[in-house]
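1. mind looking at a prediction? Sequence and model below.
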Amino acid sequence: MASTPHSSWQLTTDLDGFLTRAEEFLHSSPALHTALLSVTDTLRARGLQVYGEGAPVFGTYTGTGAEAEAGTGASTGTDVGADAAAARAVRGAFVWTPPHRVSLSPLGPGAAEALARHLADVSPGLPGVAAEAVTAEAFARAWEKCTGATAAAGVHQRLYRLGTLTPPEPAPPGRARVATAADRELLERWHVEFGEALGERSAMDPGVWADARLAYGGVTLWEDPDGTPVAMAGVTRRTAGQVRVAPVYTPADLRGRGYAGAATAAVSRAALDAGASDVLLFTDLDNPTSNGLYQRLGYRPVRDFTQYDFTY
């Protein structure tokens, strides 16, 4: 797909071109753009088909003033030079890696509606959307109007940022260690089990995911005193100074013993020691146990996010 203007959205399948246009915007608020940053970083590092066979689609929004709210595609004001410069500034972005949900930056309702109209023309079978809660709802309602689909809210998430790390005391018996190639089969299995526990389709083939994480030491295991792994905490590669902890998983028969908290504290400390300026994570708002755990470790709320699934 060549870059295509529609209203103030520009779509492309060119990852490098997208990043050239959007990088400054994405880095301006890396916490709120964490999903877009980590996905594009993975695409650049592992190839465009890492999330599936479909070609990823990217988009940037350059609306200003009333246009940003109304999504009309019209510029306002009398200073032509200032208007032209403002129109070139990116104020919104999205990344879609088929067959998964489209991921949006926070957008005004006009920008969300304009994007829904455009994507309805080029990708009418879009499976869903994931974004900051207000943006996700605006896009979902516009999608219903444009396509006749039904949008159902799925997972409600809260984004947290680490303040002062407070490791659990006492820590459970055992120690943390970075996963190695010898743990590949275990990582694959736990990756599948993690997705099943959430009721979510895995974004990657389990083996591809394990290899991607092993390539940069992206999973920390907590093992008991006998050396048996009992929990894992993953972390994304650092981009724009920040990393995101994901996934955190303990097998069902080993939960309630403090292993997840110990693994999360260990991977969070390692990220800080490696130079991360921010450490983030998402939680399921319907899981009070995990939300309480992360707050005790020192994580503080940033913003709520929602995932919607579309049926036709």
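-> Looks like it came in fine. Residues are numbered from 1 along each chain as shown.

2. rest of the way, CA atoms for contacts and neighbours
-> Noted.

3. and residue 111, how many neighbours?
-> Residues lying near residue 111 (other CA atoms under 10 Å) number 30.

4. please apply the same query to residue 252.
-> 9.

5. show me what contacts it?
-> By CA atoms under 8 Å, 6 or more residues apart in numbering, no residues touch residue 252.

6. rerun that using 10 Å as the cut-off
-> Counting by CA atoms under 10 Å, 6 or more residues apart in numbering, residue 252 touches 193, 197.

7. take the one below as the second:
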Amino acid sequence: MRPEDWQLTYDVDDFLARAGDFLRSRPGPHVMQLTWAERVRARGVAAFGAEAAVFGVLEQAGEVRGTFYRLLPRGLGLSPLTPEQAEALAARLAALGHSVPSVSADHATATAFAEAWQRHTGATPARSDTQVRLYGLGTLTPPDPMPAGRSRLLGEEDVAEAVFWCGQFAEAVGEDVTVDAGTWAHTRFADKRYILWETPDGTPVSVAGMNPVIGGQVQVDVVYTPSALRGHGYAGAATTEATRAALAAGAKDVVLFADRSNPTSNALYQRLGYRTLADWALYDLSGPARAVG
């Protein structure tokens, strides 16, 4: 395999025209590829910087075998790749002088690329302490009984409430982002819909967010209950209602990520009918470099 087999483009429409069928053929493992390509398409490349958004397609014998996106400052996102494919991509990006501050993908792919990047650039990879697991919905199994209360879908008139909840979530998980009225439109939270679970008196106690339907799939993203309110089944109720809303919107597949170090949330999602698709890894590639022979 030659590094030149990886074809790069700054045009997201060109990328989706060439790789869209490949990505939609396995929407679960390709969830981040589909999500970020659609965000770039919807918001325009200018929103990410002239050369911040780069996409790539690996074609062999007329068929797409792999893809990537690179968004600065987020880093590189990969479809599942073999070690040989990851090696060729690392060689290609290094030869072109592309900055790759980090890489995220399924564990085997991310690890293969991080090791290859070190070989080609000398950069020392550092694996993130936060490791997540990708789940896909089997058969939804709602909690029985559901906690007392009801769900409420936030509308356009509820932006301030969405900003508040997403700000609380970002702070709780240590996400390096400012979420307020001024920054909202430029965050990853702005293109989602949100469902609140409210107690019988109307007090909101938990939130679950949903990405748009992309490639026939919805990612449930942002599930948060304030620490003082946990243990009452509110997150399970909110996640159930978000999942139902995703299915009602036409999603054939529903996926979500969970922090592998949190046994409570992982057990919850499994009780609701979600099944493991892949373990995910993130490597920081901005570490000190050594000379490459």
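-> Perfect, I can see it now. As the structure is a prediction and not an experimental result, all values here were calculated from the model.

8. now the aligned partner of residue 282 of structure 2 in structure 1: which helix or strand?
-> In structure 1, the residue matched to residue 282 of structure 2 (TM-score structural alignment) is residue 307. Here residue 307 of structure 1, judged by DSSP states H and E, is contained in strand 299-311.

9. who are the packing partners of that strand?
-> strand 102-104, strand 128-132, helix 133-147, strand 150-162, strand 278-284, helix 288-297 (3 or more CA pairs under 10 Å, 6 or more residues apart in numbering; DSSP states H and E).

10. show me which residues of that strand are buried.
-> Judged by neighbour count using 16 or more other CA atoms under 10 Å, the buried positions of strand 299-311 of structure 1 are 299-302, 304-310.

11. strands of the stretch 51-200 of structure 2, start to end?
-> Remark: strands assigned in the stretch 51-200 of structure 2 by DSSP state E, counting those that start in this stretch are 53-60, 63-71, 75-78, 102-106, 126-127, 132-137, 150-153, 193-198.

12. which of those strands sits closest to residue 255 of structure 2?
-> Taking CA to CA, strand 132-137 is the member of those nearest to residue 255 of structure 2, at 4.4 Å.

13. what range does the closest one cover in structure 1?
-> With TM-score structural alignment as the criterion, strand 132-137 of structure 2 aligns to 157-162.

14. what's the mean distance for that stretch versus structure 2?
-> After superposition onto structure 2, stretch 157-162 of structure 1 sits on average 1.2 Å from its aligned residues (mean CA distance after the TM-score superposition for structure 1).

15. can you list the neighbours in contact with that stretch?
-> Counting by CA under 10 Å, 6+ apart, 31-32, 34, 130-133, 242, 244, 268, 272, 277-287, 291, 294-295, 297-307 sit against stretch 157-162 of structure 1.

16. can you select the buried ones from the residues you listed in ChimeraX?
-> Here is the ChimeraX command that picks out the buried ones among the contacts of stretch 157-162 of structure 1, judged by 16+ other CA under 10 Å:
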select :31,32,34,130,131,132,133,242,244,268,272,278,279,280,281,282,283,284,285,291,294,295,297,298,299,300,301,302,304,305,306,307
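
17. and the residue most central in space within structure 2, how far from residue 88 of structure 2?
-> Nearest residue to the geometric centre of structure 2 (CA atoms, centre = their mean): residue 32, 4.4 Å. Computed as CA to CA, to the nearest Å, the residue 32 of structure 2 to residue 88 of structure 2 distance reads 21 Å.

18. same thing with residue 73 of structure 2?
-> 23 Å.

19. likewise for residue 263 of structure 2?
-> Residue 263 of structure 2 is 37 Å from residue 88 of structure 2, by CA to CA.

20. could you do residue 250 of structure 2 as well?
-> 38 Å.

21. those two: who's more crowded?
-> residue 88 (22 against 12).

22. just checking, that one touches residue 57?
-> No. Contact criterion CA atoms under 10 Å: residue 88 of structure 2 and residue 57 do not qualify, at 12.0 Å.
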